[in-house]
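Here is a sequence together with a model predicted from it:
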Amino acid sequence: MEDTAKKEKKGMSKLFSSESSPNKKVPKLCGTNYPLSILFIVVNEFCERFSYYGMKAVLTLYFTNYLHWDDNLSTTVYHAFSGLCYFTPIIGAPIADVWLGKFNTIFYLSILYVIGHVVKSVGAIPTIGSTELHVTLSMIGLVAIAFGTGGIKPCVSAFGGDQFEEHHKKERAKFFSIFYLSINAGSLISTLVTPILRGGVQCFGGDCFALAFGVPAALMLVALVVFVSGSGMYKKHPPEGNVLAQVFKCIGFALKNRWCHRSAAHPKREHWLDWANEKYPKKIITEVKMVTRVLFLYIPLPMFWALFDQQGSRWTLQATRMDTMLGSFAAQPDQIQVMNPLMILILIPVFDLGLYPLLRKCKINLTPIPKMAVGMIVAALAFVVACVVEIQINKTIPPVAGSKECYVQVLNYASEDITVTMHGETFTASSLTLQEYQDPEYRNLNFDSEQAHTSINLKSASFENNCDAHFNESSDYSILVHVENEALVCKQFTDNKVKPPKGTASIRFINMLSDTITVSIGEETINLQGMFSPGEIKDLKRGKPDVKADIKGTEYTIDVGLLDFGAGYTVLLMGIDSVDRKVSIRRIEDVDANSFHVAWQIPQYVLLSAGEVMFSVTGLEFSYSQAPSSMKSVLQAGWLLTIAFGNIIVLIVAQTATLEQWAEFILFAALLIAVSIIFSIMGYFYVSINPDDLKEDDDDKAGELEKKPLPDDFYELEEKKTKI
């Protein structure tokens, strides 16, 4: 028994050891030079990206529809979470480099990742407690997810590269291509699937956010299981030390030394980092110089990400106010985000195999910095298009009653048309009892004070009467006219003539029968107490709901038809068909359905994705080409931090700016164009170098490396390498 326990302990120790024979021979794929272990890493990355992007796709609508936060708070928390996801890599990288190694870092932080998803899913179950508990669980889950995904982000791709022999560089390059494909495939599929799980499945009487978050949680668990399953095949390099800490120490020593010798007695040095010569070798100092030169170029870059990440917040909220019918398929507003990974998969080969070679044939050889600057401008144009779309959407929104005005519609339940004179205006109200009735229109009334008492004259072929109404400013009303005791009388209701939130439809029932009626829509019930009593307004998903009416213990069906995106309806319950057990109705569309089609968002997604290809893919190539091999992780961390700071910019604007949405889009576009000009000027004075010229045994050349520019065809050769 004791020997068995020792063996099990030894086996577990070997499984999670960070020094598991990095030079050992690993099984190959079908006689190729590809390690079998990379299959586990690629599948792990696909599942992890599915879980991350799937959860993130529905996150904004979770905040607005489930937690009932306003758009600005939802945008702020969304971008705070996104920013945290890109801050945490600077924690994960040192953990792997100094303490646990890449394998153990991925393993332990993946467990935290799974726990975060599970907590997030539980927080989306309505029956577990109060709103405060849901918010608390959601925030705990999001923080755990941010530390999980950010912590493993700098480790997984590098761990995959570690599996290859040094002389199999071609195979390693193709692995990174497959790795990048798995990222986009996970993003593409999850962005399609999770909105369907949210909106296409009903649970707890509404959208099933618990399922939409639960499936990504399950995929992250699968990612963890798959990753651990390949443990025996992996090369596991031991921790190599914290390069990032070394860079900071070198910079800190140089600044401290310069400050201590600031008097004129000490001669000036060519570069401020040369003040570290007393402690660090010239090669290290030169490498840090190379890194700081690139990091200086990174300063303007967060503004691009401030625009890019809004496709999951502001652009998704924009889609909720549009018609998202694609033929016979009703797309969810959060599904439209799928355009980005789809366009990336299309545009990368278009640019690499078509546009860039064509430009070179025309003697236009764009180096990375001009490409990135053009990418910024293209992304800015995407926000100009988004602004135009926003303005067109605003034209479809019904006007809101302002100061000293209100909107009134007349619902004519008399058996004949009537002429209405109200507040000096005369118009005809068609009878709703006729089979071919017309929807009434809201009339704008202006008055001199905050309130108004108005006498309404009602005249038909058979009757004439006056009734009084009381209106408040900035309000909406319905006046229901019916015949009572051989006279026209009216009843006043308060309306809410606004677009239903987030692409839903609103409906209100009015009981025109003498009996008390209980209307049920799913798990919702509405009690209509007696004749002419209105029910409360309910917001429903687009579709044909199953509506039942209980009248004196007998159940009847109510066919309200299709409730469309963004429409508001009043349904009059007119009569009973005892044979078919149906209630006859008159349906009035108080608020028009969304009419501006979501296809108009496609150009802004195409432009933003094109900007991403030129900016992000090129920026990664540039960073990789300009960093010494020992410092590539430092520049990777710096690149990820630009994304984090970009999200901080958005949440600051969301909380402080008081602009309308279209004006905010223009502001972001203008800022990015200004930043692209600044970046171009900075890039003009940047001299590209080739870090491969820096030899371990050639310390004298290190000081001259910065002055040695790259050959003209360097970036043309770099573009032939696979994007990582």
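Thanks, I have the structure now.

all contacts plus neighbour counts: C-alpha atoms, from now on.
Noted.

neighbours around residue 613, how many?
Residues contacting residue 613 under the criterion other Cα atoms under 10 Å number 22.

Just give the closest residue to it, not the sequence neighbours.
Of all residues not flanking residue 613 in the chain, residue 348 sits nearest, at 6.4 Å (Cα to Cα, 6 or more residues apart in numbering).

what does residue 342 give?
residue 188 (6.5 Å).

related to what we said a few turns ago, for the residue nearest to residue 613, give its distance to residue 602.
Distance from residue 348 to residue 602, counting by Cα to Cα, to the nearest Å: 17 Å.

from the middle of its chain, how far away would the stretch of helix or strand residue 350 belongs to be?
Here residue 350 sits within helix 339-350, counting by DSSP states H and E. Here helix 339-350 shows a centroid-to-chain-centroid distance of 18 Å under the convention Cα atoms, centre = their mean, to the nearest Å.

buried stuff in the following helix or strand past that helix?
Next helix or strand after helix 339-350 toward the C-terminus (DSSP H and E): helix 356-361. For helix 356-361, burial by neighbour count (16 or more other Cα atoms under 10 Å) applies to residue 356.

here's the one I want to compare it with:
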Amino acid sequence: MATVSEGGAAPIRGGVPAHAKMFLGHPRGLFMLFFVEMWERFSFYGMRAILVLYLTKHFLLGEQPAYATYGAYTSLVYITPIIGGYLADKYLGARKAVFAGAIFITLGHLLLALVEGPQGVQGATLSGFHAGLGLIIIGTGFLKGNISVLVGGLYPRDDLRRDGAFSIFYMGINTGAFVGPLIVGALGETVGWAWGFGAAGIGMALGLVVFTLFQRELHGVGEPPAPARLTARTNLGVSTEWLIYLGATAAVLVSWWLVGNQGVVGTMLIVASVVTIGYILMTSFRDLGREDRHRIFAALFLIALCPLFWALFEQTGSSLNIYTDQRVDRSLFGLAIPASVFQSVNPFFIITLAPIFGALWIKLARRGLEPSAPFKFGIGLILIGAGFFVLTWGAPTEGLTPAIIIILLYACHSMAELCFSPVGLSSMTRLSVGSMTGLMMGTWFLSTAAGNFIAGLIAQATGGEGAGPEQVLEVYGRIGWFAIGVGVVVLVIAPFVAKLMHLGTLGDTDDHVLAGERELAEPAAPGPHPELTRKG
């Protein structure tokens, strides 16, 4: 279907039909996806805020085993989108994938709320808890990457509204991430763990209801690429679609086992990374023209920086969470603030700072000075490292660390995220060809999975039980310096990577055009294509 990009350009392919109803200049489907993602992030970040605390305070696991479980779980919720993206690209379509994912996640959170047993009792109770995590892992694989694909599918590839759309969408992410720890964390730590996990489940259920009732606003975006193939009967007597769902159910058992086996997860990440990157490169050289191939290379460069960034950023839910619980003065007017509530500081800064960053990028773009995506990534790495120096500088040698120091750390990390995550989400949908969008989005989350796995290793390196604050701060200082050094290198080479993006010709061909089909594409009117910024 054709639409017209802002500025009166000739009709170009992609996006919702021209007659689709708009709200604030955007298709109404964007705001439906906003609410779905908001409730999904409410459940995810709310549960994540109490996960390590639950493992150490309820099951009485040691800090290092708890970090290992946390690292394996958070890695798996980002590695499964590579499979979910592939299944959506080839069979289900993004819409069915998101719907299935929401069901799995809802069931997982509700199971977590139901399996709480007596304090210190592990055995079957802990096994049931891992099963709940397995459901969430598989559900996230279907939902996480594909809902971003749906956002991108609402717009043509070179539509100038895409940046604003992803900014609105990212606000939904951070609204859920802000409210989730406040409600889930407060209920879990003060009322009862089951209350916290139950609230997370209700949040995802609300997202599922919103998607079910209003998915018509997608106007066909995200439909199965080959409906006949999806409904075809397999040798097992069920359709291809139901075979996928049955396979996903079996994969829950695999995820349940992997949550307790961090080493196996690490091996899986290495194998999955090699196979996925190899497949992308092979496809790029075999099927894509020169410019599209260069764009894939630029996207892979951005992806390669993800593990370092998220390894440092994701200390939030593990070692920084425990540090806040044990070594931060959390008293306010005589009341102790639950440690999990501090998980809302980062999304609070995202929500408040995103409009400032968005206005800054727009102002710079109008002057032709907006930084490229690689340059923004370099800034993000420097800021993430600087956040740890705030803590190492402000933590006293004796006594508790003032809460303001942790808040300032999260302020630096939030500014880093504004330079990194939304830019990356936008770049994956913009730089990849239509037939590989789900795969590239999945690969983005695969690299995020690697970062989460490394985050678990860093958390374990802080020492666990018996380690003094000196050892924790020493680890933070080292990783801070390393991130800053890498960030400086990225700033230097960013102009060369930006040239590979070929932004000036991004709208000249259809999203799905491959090398052998390029002469059949309808050219779009040329024009400037400012760098995507996702944040707000």
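Done, it's in. Predicted model, so just to flag it, every value in this text is computed and none were measured.

TM between them?
Between these two chains, after superposing, the TM-score reads 0.74 (TM-score structural alignment, normalised by the length of the second structure); 457 aligned residues with a Cα RMSD of 3.9 Å.

ok so, going back, average distance between the helix holding residue 350 of the first structure and the second structure?
Helix 339-350 of the first structure differs from its equivalent in the second structure by a mean of 1.2 Å after superposition (mean Cα distance after the TM-score superposition for the first structure).

and that helix, which stretch of the second structure?
Mapped onto the second structure using TM-score structural alignment, helix 339-350 of the first structure spans residues 345-356.

For residue 489 of the second structure, which non-adjacent residue is spatially closest?
In space, residue 489 of the second structure is closest to residue 378, 7.6 Å off (Cα to Cα, 6+ apart).

Mind telling me what the one you found corresponds to in the first structure?
By TM-score structural alignment, residue 378 of the second structure lines up with residue 373.

quick one: its match is in a helix?
Yes. Under DSSP: H, G, I helix; E, B strand; the rest coil, residue 373 of the first structure falls within a helix.

pretty sure it is touching residue 672, no?
No. Residue 373 of the first structure is beyond contact range of residue 672, at 9.7 Å (criterion: Cα atoms under 8 Å).

coming back round to it: contact partners for the residue nearest to residue 489 of the second structure?
Going by Cα atoms under 8 Å, 6 or more residues apart in numbering, residue 378 of the second structure touches 486-491, 494.

Now check the residue nearest to residue 342 of the first structure against the second structure: what is it aligned to?
So, by TM-score structural alignment, residue 188 of the first structure is matched to residue 178.

Next: residue 597 of the first structure.
For residue 597 of the first structure, the residue aligned by TM-score structural alignment is residue 402.

Distance check, the nearest residue to its match once chain neighbours are set aside against residue 401 of the second structure.
In space, and not counting its chain neighbours, residue 402 of the second structure is closest to residue 329: 5.4 Å by Cα to Cα, 6+ apart. In this view, residue 329 of the second structure and residue 401 of the second structure are 6 Å apart by Cα to Cα.

Strands along the stretch 551-700 of the first structure, start to end?
For the stretch 551-700 of the first structure, applying DSSP state E, counting those that start in this stretch gives strands covering 554-558, 568-577, 582-591.

repeat for the second structure
Listed in chain order, the strands found in the second structure under DSSP state E are 2-3, 12-13, 22-23, 26-27, 328-329, 331-332, 335-336, 401-402.

Comparing these, which comes out most buried?
Mean neighbours per residue, mean count of other Cα atoms under 10 Å, is largest over those for strand 12-13, with a mean of 24.

I figured residue 282 of the first structure hits residue 701, correct?
No. Counting by Cα under 8 Å, residue 282 of the first structure stays clear of residue 701, with 9.5 Å between them.

Which one's more surrounded, those two?
Using other Cα under 10 Å as the criterion, residue 282 of the first structure and residue 701 rank with residue 282 on top: 18 against 15.

Tell me how far the nearest residue to residue 327 of the second structure once chain neighbours are set aside lies from residue 165 of the second structure.
Taking Cα to Cα, 6+ apart, and ignoring the residues beside it in sequence, residue 327 of the second structure has residue 400 as its nearest neighbour in space, at 5.1 Å. Using Cα to Cα, one obtains 42 Å as the distance from residue 400 of the second structure to residue 165 of the second structure.

out of those two, which sits in the busier spot?
Using other Cα under 10 Å, the more surrounded residue of residue 400 of the second structure and residue 165 is residue 165, with 26 against 15.

Provide a list of residues in contact with that one.
26, 30, 151, 534.

how near is the most centrally placed residue in the second structure to residue 270 of the second structure?
By Cα atoms, centre = their mean, the second structure has its centre lying nearest to residue 445, at 6.3 Å. In this view, residue 445 of the second structure and residue 270 of the second structure are 14 Å apart by Cα to Cα.

just residue 444 of the second structure next, same as before
Distance check for residue 444 of the second structure against residue 270 of the second structure: by Cα to Cα, it reads 15 Å.

more crowded one of the two?
Per other Cα under 10 Å, whichever of residue 444 of the second structure and residue 270 has more neighbours is residue 444, with 26 against 11.

The more buried one -> the first structure?
Under the alignment (TM-score structural alignment), residue 444 of the second structure pairs with residue 639 of the first structure.

repeat for residue 422 of the second structure
So, by TM-score structural alignment, residue 422 of the second structure is matched to residue 617.

show me the contacts for the residue nearest to the centre of the second structure.
Residue 445 of the second structure touches 78-79, 81-82, 145, counting by Cα under 8 Å, 6+ apart.

Spatially, what comes nearest to residue 624 of the first structure if we skip its sequence neighbours?
In space, and not counting its chain neighbours, residue 624 of the first structure is closest to residue 632: 6.3 Å by Cα to Cα, 6+ apart.

is it true that the one you found touches residue 620?
No. Here residue 632 of the first structure does not reach residue 620: they are 10.5 Å apart, not a contact under Cα under 8 Å.

from the chain's centre, how far out does stretch 163-181 of the second structure sit?
Distance of stretch 163-181 of the second structure from its chain centroid, counting by Cα atoms, centre = their mean, is 11 Å.

ugh, typo on my part, it should be stretch 321-328 of the second structure
A distance of 25 Å separates the centroid of the chain from that of stretch 321-328 of the second structure, by Cα atoms, centre = their mean.

What are the buried residues along that stretch?
Within stretch 321-328 of the second structure, judged by 16+ other Cα under 10 Å, the buried ones are 321-325, 327-328.
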